[in-house]
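Participant: this is a predicted model, with the sequence first.
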Amino acid sequence: MKLTFRIKYRTVWGESLRVVINDDDKNSLPLFTRDGQEWQGTFNYDLPDNSDVVPYRYTVFRNEECVRKEFGAIPHSIIKGNAQQHHFIFDDCWRDLPEGNHRYSSAFNGIPHTEEPKKLTDNVGCCITFRALCPGLRHKEQKLGIIGSCNTLGNWEYYRPLRMQEVMPDVWSISIDASSLTFPFEYKFVALSSKTGAVEEWECGCNRTFHIQPLLRGETYFPTETEVFFNLPERKIAGSAIPVFSLRSEGSFGVGDFGDLKTYIDWAAETSQQAVQILPINDTTRTKTWVDSYPYNAISIYAFHPMYIDLRQLPALKDAEKAAEYENERQKLNCLPQVEYEGVNKAKRAYLRDIFTQEADNILSSEDFKSFYSKNEEWLKPYSAFSYLRDLYGTADFNTWPEYSTYDSEEIDKLCDKEAETYPEVSFYYFLQYVLHVQLLAAANHARSKGVILKGDIPIGISRGSVEAWVEPYYFNMNGQAGAPPDAFSANGQNWGFPTYNWDVMEKDNYQWWRKRFSKMAEYFTAYRIDHILGFFRIWEIPVHSVHGLLGQFVPALPMSADEIKGFGLYFQKEFMTEPFINDYMLNTIFGEKSDEVRNTFVQHDHHDIYRMRPEFDTQRKVEAYFAGKTDQESLNIKEGLYSLISNVLFVKDRKNPEMYHPRISVQNDFIYKQLNWQEQEAFNRLYNHYYYQRHNKFWYDEAMKKLPVLTQSTSMLVCGEDLGMVPDCVPWVMNQLQILSLEIQRMPKDPKDEFGHVYNYPFRSVCTIGTHDMSTLRGYWKEDAQITERYYHYELGHWGEVPQDAPGWLCREVVNNHLNCPSLLCILTWQDWTSIDESLRNPDIEIERINVPANPRHYWRWRMHITLEDLMKKDDFNEQIRNMISESGRI
């Protein structure tokens, strides 16, 4: 087969273009140019026999290194014509993301209905293959066609167009005998009725014109692929967000499960919602206590939490006495207002053990299980072995295990061998993950069949005690802790405790670790939220000796030298500015009557009224260890006061080079800053603003553009980014370029000049919501600060008079309506905020509805719906309200 590629692309000196066929990067085909703009090349290439559609992309190389590749999950397509065609000629344009890339995602396309391309008969001498990208069709009702000014193309008669085939999702093609066409001709792409074949809609714009040099026998010409647009309103969607564990049905076991998720999808579809968003569902079983309720601290990026198994979908337990005991326990747990995490997991785990003992032979020998195992063995074996060893040694901290603390694949293979004594224990975890896969896939396919987007959540971090940290430690920096700088959630910053990523290592294999993770997600979800997308630009890394987040630094970052600091007009004093500054005034102010106790126990006198921390208390972790188990308020106050002493520095030393420095975050609120005179404060503020808001924009842009294009285009899922917090200017640059949906929350406006976001100004490419799982509900927010509530009521909602004390249903309905009518592509509201519109339905206990308090690292995640899904489906008036509000907003 001879292939000729032609493309116009302006390069700079030293760059060249290549073609990569079928993702075979190692055998790229070099193109040639005379002017650095028009490139072409002809090659003999054997196309694979097992596919009628072969993808290819253009790449830019410099010094034998790929420096740019076409974006997008949709590559160019080689579409085979017939056996007599031996020379394919392609005229192409460089393709970045298609316009409105979200429309090409699996979120908007449901179940793909692809067809084999129709081949022409062998007596056709030469042909033309048209290729078009068109995501805007109603797939069950419409097909793409082509119509034009010559007889073969129907002479513009609306009932005589040619129907094209969808050879890949949203990629349409048709091959036409070139001798049957009259050149030059005009044509258009059209939407056809699937039933009658007649034209229903014409593409926008002027007629297209076509004229080429005559083709030789055996040649197939591929004109440039084109995007096709019809004059249709942009589709917008409404949906709801709820954690799976929060679902409640009459038959659930005290916690939501994947069967309940399926029912919730039914409710969403019944109320015209077309999106359901959930929190992470990965296995978090580390301690087997309620601490494991935190869903962002998973022990595996692939394995799901066993508590989400719907026991109703399993074979019945044959032991009638045991079955009755479990049913009694289920009823007790299911009546509780909140999730009893430990009780639920203990009971469900015991039940699953009994079912496994009863059904293991049947399930593990089934063809369906064998298929699942072969596709997932790479992660399933290490996860199952890890879980067995965690149970055996009573801890997920593999560093403390007496054996297997260092991962050895050969030793783990022996542990997982079918003949080994440990196999029954290891295979129990195979069984759990297989059942979870089957049930989640069923829920996911149910969502697709209902036209509902199922949106997952990808946490930014991994647990230190996780399978990935055990198996692939080279991907992580274990001597740092990931977190977030101070924000509206936490004045001291957030310390998540996760190791940070070794991006240099990940880059070497083109971020394979992430691409595998995303591919696994795509089996179930059609959209996903990137938790803390800022972490792909830079992560807030906190030293392992710190508890709070104030002593962190951005990684990667550009630290400052002492001379550069002086260049801002601030005389650099290393000890004064980088060691905790402690004096009598601070001790008296922070500790009051306990100040002498602190002087005698935790600090030592240095000179004049200056103190330093004693060596045994000179880090926050040492202080934390001293106060372990002391929960009285006095001890807690002293501990927090000592933390603040230790973080009272003006600069933080760079993690790699102690002679380079970073201005400490939010230090303007601390005592050390107040020791500076007004000139020094002004100089420090100039330096601070330069460092945090100007210095890194291009640097962090480049960092993100190394990673995010590869990751976001590795699947067809719709990509949404959680871009809250301290957002550098380069973040919207990247998100706009990659068409990643932003997150818009009215109480956290993107413009620092605004107290509230203006919903009518939200960008189209965004997800809007009233609040997230990290925030209070709408009704909770209404009661947090009376002054803020008053300004919101008067200035943002435009009401006069006295502010209602508790947000009444009519007011909540107004806020919900404002969000539904905003320009955002997705409007996804928490279930609590949906129910707030109905005073007869909503939970009377406002506080119990809050899911998480980020400032509390040991928060118990246990909120549940206060009514069952069965009751929810029967709330006709409430459900009708939602349908009407969504319909009136045009989100249908």
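Facilitator: Sure thing, it's come through. Numbers count the residues shown, from 1 in each chain.
Participant: C-alpha only now, for contacts and for neighbours.
Facilitator: Fine.
Participant: and the strands in the stretch 301-450 of the chain, which stretches?
Facilitator: Under the criterion DSSP state E, counting those that start in this stretch, the stretch 301-450 of the chain carries no strands.
Participant: separation between F518 and I458?
Facilitator: 9 Å (Cα to Cα, to the nearest Å).
Participant: V767 now?
Facilitator: 16 Å.
Participant: go on, K262?
Facilitator: Where I458 is concerned, K262 sits at a distance of 21 Å (Cα to Cα).
Participant: and V767 and I458? Which one has more around it.
Facilitator: Set V767 next to I458 and count neighbours by other Cα atoms under 10 Å: V767 wins out with 25 against 20.
Participant: by contact count, what packs against whichever strand or helix holds the more buried one?
Facilitator: V767 belongs to strand 766-769 when assigned by DSSP states H and E. Counting contacts by 3 or more Cα pairs under 8 Å, 6 or more residues apart in numbering; DSSP states H and E, strand 766-769 packs against strand 742-745, strand 826-830.
Participant: mind listing residues that contact it?
Facilitator: 720, 740-746, 762, 819, 824-830 (Cα atoms under 8 Å, 6 or more residues apart in numbering).
Participant: try 7 Å this time
Facilitator: Applying Cα atoms under 7 Å, 6 or more residues apart in numbering, the external contacts of strand 766-769 come out as 741-745, 819, 824-829.
Participant: and after it, which helix or strand comes next?
Facilitator: As the chain continues past strand 766-769, the following element, by DSSP H and E, is helix 778-782.
Participant: how about the helices in the stretch 301-450 of the chain?
Facilitator: Assigned by DSSP state H, counting those that start in this stretch, the helices in the stretch 301-450 of the chain fall at 320-334, 341-364, 367-393, 409-415, 423-449.
Participant: thinking again about what came up before, deepest-packed of the helices and strands packed on strand 766-769, please.
Facilitator: Of all those, strand 826-830 carries the top mean neighbour count, a mean of 25, counting by mean count of other Cα atoms under 10 Å.
Participant: off-centre distance for that strand?
Facilitator: 16 Å (Cα atoms, centre = their mean, to the nearest Å).
Participant: dropping in the other structure now:
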Amino acid sequence: MDQSSSTHPFFSERRAGILLHPSSFPGPGPIGRLGSIAHQWVDVLAASGFRLWQTLPLCPPDSLGSPYQSCSVFAGHERLIDPTGLPDWQGEAAADLTADQWDAVVGSVMADGDLRWQFETFCATQAYWLDDFALYQAIKAEQGTPWHAWPVPLRDRHPEQLDEARLAHSRPIERTRVAQFYFDRQWKSIHERAGEKGILLFGDLPIFVAHDSADVWAHRELFHLDEAGQMTRVAGVPPDYFSAEGQLWNMPHYRWDVLAARGYRWWIDRIRRQREWFDLIRIDHFRGFEAAWAVPAGAPNAVEGAWEPGPGLALFHAIETTLGPQALVAEDLGLITPEVDALRLAAHMPGMRVLQFAFDSDAENPYLPHNFEPMTVAYPGTHDNPTLTGWWRALPESRQADIRGYLGCESASMPEGLIRMALASVACLTILALQDLLGLDDEARMNTPGTVTANWSWRVDEDALFGDWQRRWRPDLIRYGRLAAD
């Protein structure tokens, strides 16, 4: 970045926020929706004094529910759409839309002159990703396999075969385009309401993308793949706090040389798209921009990998040159080297500190609040951690005593004492999981890294969502300078 770059003004004021994914909203459907509950949630945040709402990625999740393994990093999750907000809707609010119902929505959009104009404008603006995504979805539904197992002409995107597929699948393509239009419309309505209430929306952008995705199918040249579209290097992390064998993510590594030669345009488009939805963005696995763990394809685990250099500051310079200064947060957990810290500081990003990692060593532990810097986002725990209540109950009594000693109050109640510790810290932002504010045990845990069952499915009870907790924490937000006194 050039010498004129500076910290984004979002990070110059102390704020606190809540982590809650829209899929966790209560309601009659299979997952939460972007309807009236979401708008009421924004009102609750404003009334409570919390001024940020952080979500997980809003893109379509994989078959296990993970939004970090998506068929598109640009698309919205269609099942989050509130069906009662669709034109001429007469179905059940709890149901997912059928193809016939989507066809009826398409017909309503096309019959309404103003709505059709808005839809066509959206399609033209988003064509750089939407056209490939809609076609990918239609072909995959027909083939029933990942793109790299499709017939070669479709796998390798022969123009004549793609033209034939567009004609053959025109109806499902139009359904997908209309669904994305309505996702965008409903989320931006929430974003507008949040802005009116003084709430900032905080998004989450995974660094890597799923192998079986429209993104990789449409841009194979940007990834380490062989001629058949198979990965040659797999992204992941080495053994760490979460797993003794490391983690394999089934995601291909980038060809940063190709991206650089193209001015990092694809990454710039990703940031631009996220900024249409969010005011600030967490960059997941930030250390991968300095160097990322690459594992040979076919390896049984992530132990025998190697660090491969990332793009470094050049990527963030290109983003800022094209889009202007961005409010980005670096997820810098795990094995962080001085080089990663230097990159984060040069890019003017706050890093993350998680209190659950703070009490397993000595006074030099960087996750202890006395070691925080103001350019920090403090979390008692993240979506990958146990809830605070579950974590606390699993600690031995000796560790609990050490933590109470750190707080300087043997009678401190938990997990409230840890929440106040995060709020009182010098970190510019503090993000609290709703599960922790509600004092929920590990039955409310969102994700356990390295496992494939019982994740991403937590739903909050409606009475709890709109309960007394919202008034309980306002005095602490004022006390710790994260909200002006009334």
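Facilitator: Received, thanks. All of these numbers come straight from a predicted model, not from anything done at the bench.
Participant: quick TM-score on the pair, please.
Facilitator: Aligned and superposed, the two chains score 0.90 in TM-score terms (TM-score structural alignment, normalised by the length of structure 2); 473 aligned residues with a Cα RMSD of 2.5 Å.
Participant: adding distance to A360 of structure 1, write the helices and strands packed on strand 766-769 of structure 1 out as CSV.
Facilitator: Converted to CSV, those look like this (distance: least, Cα to Cα, whole Å):
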stretch, distance to A360 of structure 1
strand 742-745, 45
strand 826-830, 39
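Participant: those: which one's closest to T271 of structure 1?
Facilitator: T271 of structure 1 sits nearest to strand 826-830 of all these, at 13.5 Å, using Cα to Cα.
Participant: next, the buried residues of the strand holding V767 of structure 1.
Facilitator: 766-769 (16 or more other Cα atoms under 10 Å).
Participant: which residues in structure 2 does that strand align to?
Facilitator: The alignment of strand 766-769 of structure 1 onto structure 2 (TM-score structural alignment) covers residues 376-379.
Participant: give me the mean deviation of that stretch from structure 1.
Facilitator: Following the fit onto structure 1, the mean deviation recorded for stretch 376-379 of structure 2 is 0.6 Å by mean Cα distance after the TM-score superposition for structure 1.
Participant: chain center to that stretch: distance?
Facilitator: 16 Å.
Participant: same question for stretch 283-291 of structure 2.
Facilitator: The answer for stretch 283-291 of structure 2 is 14 Å, by Cα atoms, centre = their mean.
Participant: now swap in stretch 286-295 of structure 2 and tell me
Facilitator: Using Cα atoms, centre = their mean, the offset of stretch 286-295 of structure 2 from its chain centre is 18 Å.
Participant: swap in stretch 314-323 of structure 1?
Facilitator: Distance, centroid of stretch 314-323 of structure 1 to centroid of chain: 39 Å (Cα atoms, centre = their mean).
Participant: identify each buried residue in that stretch, please.
Facilitator: In stretch 314-323 of structure 1, counting by 16+ other Cα under 10 Å, buried: L317.
Participant: whereabouts in structure 2 does stretch 487-495 of structure 1 align?
Facilitator: With TM-score structural alignment as the criterion, stretch 487-495 of structure 1 aligns to 240-248.
Participant: may I see the buried residues of the matching stretch?
Facilitator: Applying 16+ other Cα under 10 Å to stretch 240-248 of structure 2 flags 245-248 as buried.
Participant: same question, stretch 169-185 of structure 2
Facilitator: So, applying 16+ other Cα under 10 Å, buried residues of stretch 169-185 of structure 2: 169, 171-185.
Participant: same check on stretch 56-63 of structure 2?
Facilitator: Those buried within stretch 56-63 of structure 2 under the rule 16+ other Cα under 10 Å are 56-61.
Participant: that one: end-to-end distance?
Facilitator: 16 Å.
Participant: cool, and stretch 12-31 of structure 2?
Facilitator: 36 Å.
Participant: distance of the residue most central in space within structure 1 relative to F71 of structure 1?
Facilitator: Geometric centre of structure 1, nearest residue: I530, 2.2 Å, by Cα atoms, centre = their mean. Here the criterion is Cα to Cα. By it, I530 of structure 1 lies 19 Å from F71 of structure 1.
Participant: aligned partner of F223 of structure 2 in structure 1?
Facilitator: Under TM-score structural alignment, F223 of structure 2 pairs with F476 in structure 1.
Participant: wait, isn't that match in contact with Y501?
Facilitator: Yes - shown here, F476 of structure 1 and Y501 form a contact pair, counting by Cα atoms under 7 Å, at 4.4 Å.
Participant: could you look up the SS state of W293 of structure 2?
Facilitator: strand (DSSP: H, G, I helix; E, B strand; the rest coil).
Participant: not counting sequence-adjacent ones, nearest residue to the aligned partner of it in structure 1?
Facilitator: If you follow W293 of structure 2 across to structure 1 using TM-score structural alignment, you land on W540. Spatially, and ignoring its direct neighbours in sequence, W540 of structure 1 is nearest to F554 (4.6 Å; Cα to Cα, 6 or more residues apart in numbering).
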